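Participant: Quick one, what's the 3D model for this:
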Amino acid sequence: MPALFDGPSPTTWLGIDMGGTGTRWVLRGAGGAVLARGEGPGATGLVFSATAEAAFRAALAPAAEAVARFGAAAAVLGVTGAGLDPDAALVALCAEALGLPAARVRVLNDMVLAWHAAFPAGGGHLVAAGTGSVGMSIAEDGTITLVGGRGTLIDDAGSGAWLALRALDRVWRAIDEAGSPRGVEPLAQALFSRIGGDDWDDTRRYVYGRDRGALAALAPAVAEAATAGSAVALHLLTEAGAELARLARVLVARCGPAPVGVVGGVLGLHPAVGEAMRAAAPGISLTVLSLDAAARAAELAQEGTRTA
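Facilitator: Next up is the predicted model:
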């Protein structure tokens, strides 16, 4: 990557991976040693309200405490919802929240960071299925191809939030038709236990009063119901796998044959997701990856200052 920061050689670098359900950070010292790491609440780079800004600042607060203790000469953040082009306002907000000069802060889309963590030498495609779903590939010349990732209101098919909304739709349609969740009882029970009640007002407040991270937190209920024998829940998980396979197929079709890495909590919900994804992506090499994106972000911050 090109040089990210100007200034003297640093001794400490900060990396942050912010998702909708959690924010992970790593503080890297000389020689690559990890001085500290931790987690905070999730947030999004779609900071278009006072509430969203407060959540964003809260997500960065634990990392800011580490910076205050250890110092940090530079930071790279991967932020869900951030655009592919530089956003001066978002950089300024991150810099202020972390107590760093804006010139030493770089904000990436979280998928760009994940891709660099998955393929540090290049040459692959990445599909992520967590709170949302998206596919990405970066060519040798830096051209980014992004598929999916349009949020719960438009798509995010196969994601945790998508699974939760599809499951709630099935349950409430059953209640509409029978006056009770007849035929989808295990799914209803698993969902309502997490929502905190089985009344429509409980669902309404949960869905419309919270963010997509809270929606994704309902996805394990679908897996729980499938394990308990719910055919509807199992079908939804299979649909999720097929939707994720679509992202892999589109990337290969548009960007050329290459290994496809798959990341995100949805793949760990139930074996049916991975089985369906592989079945719907014949001839494509799929590998489930476990990434330390925050550590990679700290490494990128160090590489940027080293080449400045």
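Participant: contacts and neighbour counts: CA atoms only from here.
Facilitator: Noted.
Participant: Tell me the spacing between residue 293 and residue 147.
Facilitator: Distance of residue 293 to residue 147, computed by Cα to Cα, to the nearest Å: 20 Å.
Participant: More neighbours: which of those two?
Facilitator: residue 293 (26 against 18; other Cα atoms under 10 Å).
Participant: Quick check: buried residues in the host helix or strand of residue 91?
Facilitator: Assigned by DSSP states H and E, residue 91 falls within helix 88-98. For helix 88-98, the neighbour count (16 or more other Cα atoms under 10 Å) marks 90, 91, 92, 93, 94, 95, 97, 98 as buried.
Participant: one more, for comparison:
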Amino acid sequence: MLSPLHRGVTTYIMRSFKLPEFCKVVEREKITVAYIVPPVALALAKAPVVAQFNLSSLRFMHSSAAPTPKEIIVAVNDRLGVPVRQGYGLPEAASGVCSQRLKAWDETIGTSGRLIRGMMAKLVRDDGKEVPTGSEGETCLKGPNIFKGYYHNPKAAAESFDSEGWYHTGDVGRVDEQGNIYITDRLKDLIKYNGLQVAPAQLEDILLGHAAVADVAVIGLYSDERATELPRAYVVVAAGYTGDEKFGEMLQNWLNERVSPHKKLRGGVRFVEAIPKSNAGKILRRVLVEQAKSEKKQEDAVKARL
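Facilitator: Have a look, this model is predicted:
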């Protein structure tokens, strides 16, 4: 759907996303700026169909809704020659918090940029104390665009703000020396392995760097035997590769060689046709958690019959 914003500027809003149609629109309408989500960036980096279109009109793309892995941003730029910058926002902040400057997009790839004017942020530990620069913590916000509370839900509102009025986002992040904010994961998505935290997004970023991985999601699978969560990867294999047991073991070992001991894929690798995601491109981990539970029941039933 085309709609004029003001004289000389036209926007195109797709009713639903299909990669060939997206590329066709960019080529036909000579689109100069595209606002995308991480799954679109992934497709632009790896899908063969992209090579059939001329996307040279694009001056830059803006990715948000979830962190876009550094490897994917680099891959998109290498393939299309288009800068990809990121931003961070949420409905409770109406809705922008920070944005990467276009001129500096390749200086700090992976960052969501610096705070917009009027916004304040701090990163805290579980006990509410601020973490030092470079360390990860929960992102807390203050500013004129922060909401007052949840409609008809005072309990949720009270739980979201601390005594000093900081809104606790539930997003894990860190800040570098230049004030750039990196959003790394959701607090509730963190995997706890023997008391140590494992960020699924970090493992996903590494796995996406493998040529055989078209898409991936990592979840924590609770093990009764070990009394802890074990990281497990659900992988969509790229064209030309076969997702069998041998390949799964190879991919698991490949990842394990690149991470700290507590971040190893002790829950193994499973292959799926597609990663479940919301319309905004966020991974629906709860769907995979339920799938993992179902798989475990089936495995236990097989063992019981042996």
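Participant: Need the TM-score from the superposition.
Facilitator: After superposition, the two chains reach a TM-score of 0.26 (TM-score structural alignment, normalised by the length of structure 2), with 146 aligned residues with a Cα RMSD of 7.1 Å.
Participant: Near the closest residue in space to residue 25 of structure 1 that isn't next to it in sequence, how many other residues are there?
Facilitator: Nearest residue to residue 25 of structure 1, sequence neighbours excluded (Cα to Cα, 6 or more residues apart in numbering): residue 16, at 4.3 Å. Close neighbours of residue 16 of structure 1, defined as other Cα under 10 Å, add up to 29.
Participant: All the helices of the stretch 101-250 of structure 1, in order from the start?
Facilitator: Assignment of helices within the stretch 101-250 of structure 1 using DSSP state H, counting those that start in this stretch yields the ranges 110-118, 160-178, 185-195, 200-208, 212-216, 219-227, 231-255.
Participant: now the longest one against helix 219-227, angle please.
Facilitator: Relative orientation of helix 231-255 of structure 1 versus helix 219-227 (axes from the mean of the first three to the mean of the last three Cα atoms, to 10 degrees): 120 degrees.
Participant: Compute the inter-axis angle for helix 231-255 of structure 1 and helix 185-195.
Facilitator: 80 degrees.
Participant: next SSE after helix 231-255 of structure 1?
Facilitator: Per DSSP H and E, the first helix or strand lying C-terminal to helix 231-255 of structure 1 is strand 260-263.
Participant: Just name whatever secondary elements that following strand is in contact with.
Facilitator: When contacts are defined as 3 or more Cα pairs under 8 Å, 6 or more residues apart in numbering; DSSP states H and E, strand 260-263 of structure 1 packs onto strand 125-129, strand 286-288.
Participant: okay if I get the helices of the stretch 101-250 of structure 1 as TSV plus distance to residue 261 of structure 1?
Facilitator: Supplementary listing: those in TSV, determined by distance: least, Cα to Cα, whole Å:
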stretch	distance to residue 261 of structure 1
helix 110-118	7
helix 160-178	18
helix 185-195	30
helix 200-208	31
helix 212-216	21
helix 219-227	22
helix 231-255	9
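Participant: part of a strand, is the residue nearest to residue 25 of structure 1?
Facilitator: Yes. Judged by DSSP: H, G, I helix; E, B strand; the rest coil, residue 16 of structure 1 forms part of a strand.
Participant: Tell me the spacing between it and residue 147 of structure 1.
Facilitator: Distance, residue 16 of structure 1 to residue 147 of structure 1, using Cα to Cα: 23 Å.
Participant: ok, now residue 250 of structure 1?
Facilitator: Relative to residue 147 of structure 1, and taking Cα to Cα, residue 250 of structure 1 is found at 8 Å.
Participant: SS state for residue 28 of structure 1?
Facilitator: Classification of residue 28 of structure 1 by three-state DSSP places it in strand.
Participant: Leaving out the residues flanking it, which one is nearest to it?
Facilitator: Excluding the flanking residues, the one nearest residue 28 of structure 1 by Cα to Cα, 6+ apart is residue 34, at 4.6 Å.
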